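Enquirer: Quick one: sequence plus predicted model below, questions after.
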Amino acid sequence: MLQIDLWKRVLIWAVCALGLLLAMPNAFYQKVEVRNDAVAAIEMGQSGNELEEQAASWPSFLPSGLVNLGLDLRGGAHLLAEVQVADVYEARIKSLWPEIRDLLRQERATIGTIRLQPSPADELRVKISEPAQIQQAATLVRGLARPVTSLSGALQNDIDVATEGDTIVVQLSEAEKLATDERTVQQALEIIRRRIDEVGTREPTIQRQGSDRILIQVPGIGSAAELKDIIGTTAQLTFHPVVGRGSDAEQSPGAGNDIFPSLDEEGVYYIVESAPVVTGEELVDAQPSFDQNGQPAVSFRFNPTGARKFGDYTAENIGSPFAIVLDNEVVSAPVIQAHISGGSGIITGRFSVEETTNLAVLLRAGALPAGLTFLEERTIGPELGQDSIDAGRIACIVAFGAVLVFMFLSYGMFGLFANIALILNVGLIFGLLSMIGGTLTLPGIAGIVLTIGMAVDANVLVFERIREELKTSKGPARAIDLGYEKALSAILDANITTFITAVILFAVGSGPVRGFAITLGLGILTSVFTAIFVTRLMIVMWFERRRPKTIEV
């Protein structure tokens, strides 16, 4: 008959109380948000009476997790960026030249002298002075090929080597280009995420879109231009041997060389070897600091591989200039005075303190592997976000009120129990969103509105089943018991299939679709819990107190 163990009753009410407690900070959203920001600032080393007052404005023993508001509710910036993957092909081809040069020099007695020829961006053309030995030279270069590191490129090499008369032509293979595209976009995605996380923005959306595009949405940021300043700088740091220096930007640097302007010296241009000795990818840390003259600078440190290459080069080239190049500009070109074995150094220039801080952030996050072209940019003001919140609130209130009235008119006292469970259901949804740090979007509000409508389905199934059982002249206790027992399978079937749909939407969707899927999935879990356990517990407790001979549903 109608019996629920004491421990089950305590557990059900405890879950409800915990959910409402977790949801409570959202009723004081602005106050709790200010407190959380103050606590985060104090943990980062900031101090001040105002921060301490803000941190103490919310009791520390109460939960402080909030439902994060998405871009369409808080306002912020939206960017759609295209990764210039073709840039990576050129850099990759250029990096092959020192290796090919050193290999062919070992066979100079046979193949003669070698010379790098002017080439398209995605090719490397090497001319030898003994055309009769071109096939032997090509075979040597093919020995540098490595397997493509991707499933789609299995059993294929990363370079294609062909011959044209006395010239060897080296290109990336199609399989390697596809693998490079995949690596480049994934690396750009991760670096953009690290850069945005460095500045402490709240719940950004950074997702791949298509083969070479990245969608970036950051709530709470001032404008799209501000967001571009954070992520738009490539911050490619490289270290090159200096070939020469001049004042003519149009002069030919020669094959295998590049010409870069000086950042500090106006009208000065450096000719450097195209292939860098060390790159920013081998940095493990960068921090703002000051040089020996007290001027702002950036100190850096290499990983073991970079430190070894940096140390070997400085040991072999004492007295030679060495260019530090940042985004195709020579920051400085110091002369190597001694062997630098520690793998660390300092970048000096005409920097402000703010510039060194930003540069250190960019270098720590890593260099973007390729440039970005911004195809779409949008700034959503907080006023529009507030309009969305107000519209969503009205939709929820209307839906909520309509369901409450319908349930009470249709099922009387039992409908009142369902309405109480429905209120708890919405509280539990916000409690779960706060606990997992979920982001609420406008489609997410639509998911909550849909959940409000769906949440009473299980109760309707149970109550209609109880009505059917009462018609067979069973007692009220037995009718209630059988109503829940026989409606359970239909409730589970309906909600499990809908939950599977929500999981699929979350797995394959992006942005707003995921926001809808999260609230729909959580709403299904909470509505099943409230319908099967909470409503039943309330009915049992009412029945135990009243002991009615007959009931009307």
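Expert: Structure received. Given the structure is predicted, the values throughout are model-derived calculations rather than measurements. Numbering: from 1, shown residues only.
Enquirer: For the rest of this, base every contact and every neighbour count on C-alpha atoms.
Expert: Noted.
Enquirer: you'd agree E464 is in a helix?
Expert: Yes. According to DSSP: H, G, I helix; E, B strand; the rest coil, the state of E464 is that of a helix.
Enquirer: How many neighbouring residues does it have?
Expert: E464 is surrounded by 16 other residues when neighbours are defined as other CA atoms under 10 Å.
Enquirer: which residues touch it?
Expert: Residues near E464 by CA atoms under 8 Å, 6 or more residues apart in numbering: G483.
Enquirer: what's the next secondary structure element after the helix or strand that contains A402?
Expert: Secondary structure here is read from DSSP states H and E; on that basis A402 sits in helix 382-436. The helix or strand immediately downstream of helix 382-436 is strand 439-440, counting by DSSP H and E.
Enquirer: just checking, what packs against that next one?
Expert: Helices and strands touching strand 439-440, as assessed by 3 or more CA pairs under 8 Å, 6 or more residues apart in numbering; DSSP states H and E, comprise strand 68-69, helix 512-529.
Enquirer: now the first one, how far from the centre of its chain.
Expert: This means strand 68-69. Taking CA atoms, centre = their mean, to the nearest Å, one finds the center of strand 68-69 at 16 Å from the center of the full chain.
Enquirer: before we move on, the earlier item: of all the helices and strands packed on strand 439-440, which lies closest to L440?
Expert: Smallest distance to L440 across the helices and strands packed on strand 439-440 (CA to CA): 5.0 Å, for strand 68-69.
Enquirer: what's next to that closest one, contact-wise?
Expert: Applying CA under 8 Å, 6+ apart, the external contacts of strand 68-69 come out as 202-203, 219, 434, 437-441.
Enquirer: Second structure for comparison follows:
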Amino acid sequence: MQNKGLIKVFAILFGLVCLYQLSFTFITAEVEREAEDFARQKVSENVEDYSAIRDAEEQKYLDSIANNEIIAGITYNDAKGKELNKGLDLKGGINVILQISVKDILAGLANNTNDPAFNKALAEADEASKDSQDDYIDLFFQAFNNIPDAKLASPDVFANKTLSNEVNFEMSNTEVEGIIRRKVDESITSAFEVLRKRIDKFGVTQPNIQRLGNSGRILVELPGAKDINRVKGLLQSTAQLEFWHVYKNTELGNFLGQANNVLKNIVNKDSKKAETQSDSTATDDAQSDIDELLAESEDTTDVSTGNNPLFDLVQGPGFQGGPVLAYFSAQDTAKVNDYLAMSQVRSLLPSSQRYAKFVWGIPKDESDAVGLYALKGNRNMEPPLSGDVITDAQQTYDQMGRIAVSMQMNGRGAKIWEDMTGQASNQQSNIAIVLDNTVYSAPGVSTGAISGGRSEITGDFGITEGQDLANVLRAGKLPASADIIQSEIVGPSLGQEAIDSGIWSFAIALVFVLIWMVFYYGKAGLFADVALALNILLIFGILAGLGAVLTLPGIAGIVLTIGMSVDANVLIFERIKEELAKGKMQKDAIKDGFSNALSSILDANITTGLTGFILLILGTGPIKGFATTLLIGIATSLFTAIFITRLFIDGYGTKGKSLEFATGATKNLFTNVKIDWLKKRKMAYVISAVLLVISIGSLAVQGLNQGVDFVGGRTYTVRFDQDINPTDVEEDLVEVFGSAEAKTFGPNNQLKITTKYKVNEESTAVDNEIQRKLYDALQSYLPSDLSYDDFNAGGAGKDLGIMQSMKVGPTIADDIKNDSFWAILGSLVVIFLYILLRFRKWQFSIGAVAAVAHDVIIVLGIFSLLYKVMPFNMEINQAFIAAILTVIGYSLNDTVVVFDRVREFVNEHTSWPLGKTVNVALDSTISRTLNTSLTTLIVLLAIFIFGGESIRGFMFALIIGVIVGTYSSLFIATPVMYDSVSDRSKIESKKKEVEEDKEVTA
């Protein structure tokens, strides 16, 4: 090996750089451990809200020493910014995919038109998007173009005042489409920037936000975020700030009393039920019906009867002459909205107030009572002043010492604000400050017009809420609503458990591999162990240096790399042993062994790497973490095996010492293997055919246990304080949700609960509704002192309640399933082309793809057969797809090594018949195949047993894949390759074989 000195220097420097990168992680861990100890000593465990108070004290400690020098000028803040990033499953936090509503953007560009063609196209696009992979804007244009004579350049659509500089009446639909696509993309980019600014101010370390293609989807990862509801509010708040004049309750007279009387008669008369519709469906004679109802209900209001639909919901009146009409319970607001939207009720308003807009305030004090306001609307329902005039916002305090948010407007806003406040002052009235259709405050103006453009929002909110509000106003409003279509929330305690289980599996697997290599290869195995230790250091160092995220599947990828990295050393050592057996000197045997093994090593790792790249491109979150560590592991294992191991072996040999590549127990293992593998192929075909038929039959009849990744829905990991019978829980949940599934997940006191209840609705309100229903349904299984808030927060330090949750909308579930299919198909195509290019014969490609397809179908079949009986989760989800792609890579690894030896023997022994070449190739690689398979299998078993429940199904798929992959490389890939060779070639091969037998007999 040339340039040994340069390689030594590079290896040492590389190792030192990796240690330096990892030092920040050690510094951060030590400081945070000290912070935990400080908080634990300061806060008594008996105090209420112990977990929240302890976290606050821990953060105070970290803030106080954040900029203090720890070592060599490094502060905690410096180290925190450079530490090894941990994913959600190791640190806790939230991972969401937001869908920016392209529908809202289109409607805004069309000035919320009532054009029938436009709205019909939107409705059709809504329906088509549920099952289509196309972007929403493509579906909209397809639907619009199918409507006869519909023009995008119509003044009622996009040829309006807003777009007058870009769209004119003469343009064709195709020309307008290009402009609108650009405008939509600009709006999504704007939304991305708004979210990024909000997240930057949130205070979470190492956040990740990225656009996902051109679909309007934005991925947000916030590791370590604990206040999940606050995060959701921050992400989904459109920050639509508006300023409205508001009616005093005295201006509306006895409107609520009249409304109650009308509603009382409507609710109590079955004959009138059909008339309880909104304005859009009111009949032509609605007014005559209203007059009749008013006549019947005149002076009949009697609150004492308990039969007043509206008054029975009132929790208190607004003060006389104030802006609040009345206070209602928050849970009744939807019902009140329905009442106020009825045509019979709306018609009670005089013509001067017919555009009144009813909105709600924020909860009053500590109760859930919210005030009802009536804003002075207009024909277009546009506010006199909107939030786009805000140039700055800060969390402050008002004159009463309450938390407030002060805002500064630009010149245009200041002028309008002065006019509005002047008008309100003259009329002794109020101005409502409305954010996202909620009144935060409605101050009266009595001191004259307010100049300068400064205003203030007050309300019953805390410091963090005030800071968040100022943050979103300063960052700007989202150009459209943002719905969470996929989310994963992991509690911090579950993350720590994942770290603990990951470390255990890592340590056990590493110890086994180190011992095995020494047992099998003696001193050479010890050198391989040193190279393996350096390999692990390099993997973690590179991860830290690149700012990559370490996840639980990522740890699995590293542990799997440990098992697979010995493969390169095994290939090298086996080839050296072959050269020594030929009688070569040790120095020459080592040189030729490394040289001969290089081709197989590169081919095997490149094919595995190709599947890793596909996984990296199409995967998200933890799966991307798995692919990242796998790819880094492949690169570092190649470097350490080819160069570092070689340095040790060459250095040992130059000292004149003899190096055995075996021990007394393993010296003669697999040395005289002579098996007619091809003769056994027919029996193998029969066995495989039976397994394939059973697998395909089970897939057709029983199907697979598809996770929410693929079908949509919500899943919750819930922990109890006692062992739970999942059947009993499932029966209770079915009564509430209609359809639900509960399975033991890990220990017997932990369940994984899945439901498709309201799967098509993705709003935060529906999320909260489902979690409330879940809490109520599980009441009999939970401690009586576990509140709803603590249940959602994972027991608030008690490790009870929802430990992890996940939501996937049906549209994105369909996309995930589609991406998974193309990932598997794409990997097969890439593999076929690579092997065709590398081996120059299509028969090799056919053999490899046949073996891989065989392995994938059998793994799927086993999951289909066993998912109902196995005591662990066997869902088909994104992690399973990662496992399948890894199985593909591993199966190819084995197959390519055999093919490489077949190609070598074909070139070396041109007179050999093909059958003999194949058999000898398999004989010569059997030691490597079994050795690598055994070490990898033991490593996977260690992860399966000790690695945590969340990846147990993932590991089971890999274990089955390794077993089946080893079998297929011996009995499927090579035999199929052999059988695909033309009959003439086989006849000639057979003749050669017969002639050789005659020569031997003679």
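Expert: All right, it came through fine. The shown structure was predicted, so the numbers you read here are calculated from the model rather than taken from an experiment.
Enquirer: Let me know the closest of the contacts of strand 68-69 of the first structure to L172 of the first structure.
Expert: Here the nearest of the contacts of strand 68-69 of the first structure to L172 of the first structure, counting by CA to CA, is E203; it sits at 38.5 Å.
Enquirer: Could I get the full set of strands for the stretch 901-1002 of the second structure?
Expert: Counting by DSSP state E, counting those that start in this stretch, the stretch 901-1002 of the second structure has no strands at all.
Enquirer: To clarify, my last question referred to the stretch 701-850 of the second structure.
Expert: Remark: strands assigned in the stretch 701-850 of the second structure by DSSP E, counting those that start in this stretch are 713-719, 740-744, 750-755, 801-808.
Enquirer: before we move on, back to that, show me the one of the helices and strands packed on strand 439-440 of the first structure that comes nearest I159 of the first structure.
Expert: Proximity to I159 of the first structure, assessed across those by CA to CA, is greatest for helix 512-529 (40.2 Å).
Enquirer: how about the strands in the stretch 51-200 of the first structure?
Expert: Assignment of strands within the stretch 51-200 of the first structure using DSSP E, counting those that start in this stretch yields the ranges 68-69, 76-83, 114-117, 123-128, 159-164, 167-172.
Enquirer: Distance to F290 of the first structure and mean neighbour count added to those strands, as TSV?
Expert: Shown next, in TSV, are these (distance: least, CA to CA, whole Å; neighbours: other CA atoms under 10 Å):
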stretch	distance to F290 of the first structure	mean neighbour count
strand 68-69	39	20
strand 76-83	34	22
strand 114-117	41	16
strand 123-128	42	21
strand 159-164	44	17
strand 167-172	43	22
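Enquirer: what would the ones you listed look like in a markdown table with distance to I231 of the first structure?
Expert: Compiled in a markdown table, these are given as follows (distance: least, CA to CA, whole Å):
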| stretch | distance to I231 of the first structure |
| --- | --- |
| strand 68-69 | 22 |
| strand 76-83 | 10 |
| strand 114-117 | 36 |
| strand 123-128 | 30 |
| strand 159-164 | 32 |
| strand 167-172 | 29 |
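Enquirer: Looking at the strands of the stretch 701-850 of the second structure, spot the one closest to L598 of the second structure.
Expert: With CA to CA as the criterion, L598 of the second structure lies closest to strand 801-808 of the strands of the stretch 701-850 of the second structure, at 45.0 Å.
Enquirer: counterpart of the helix holding A402 of the first structure in the second structure, which residues?
Expert: Correspondence between helix 382-436 of the first structure and the second structure is established over residues 492-546, with TM-score structural alignment as the criterion.
Enquirer: by contact count, what packs against whichever helix in the second structure runs longest?
Expert: Ranked by number of residues, the top helix in the second structure under DSSP state H is helix 4-42. Secondary structure elements in contact with helix 4-42 of the second structure, counted by 3+ CA pairs under 8 Å, 6+ apart, are helix 50-65, helix 76-82, helix 523-546.
Enquirer: what's the spacing between stretch 116-125 of the second structure and its chain's center?
Expert: Mean C-alpha position of stretch 116-125 of the second structure versus that of the full chain (CA atoms, centre = their mean) differs by 32 Å.
Enquirer: what comes into contact with that stretch?
Expert: By CA under 8 Å, 6+ apart, the list of residues contacting stretch 116-125 of the second structure from outside reads 103, 136, 139-141, 143-144, 147, 150, 157.
Enquirer: Residues contacting stretch 423-435 of the first structure, please?
Expert: Contacting residues not belonging to stretch 423-435 of the first structure are listed as 16, 18-24, 26, 65-68, 439, 448, 452, 455, 519, 522-523, 526-527, 530 [CA under 8 Å, 6+ apart].
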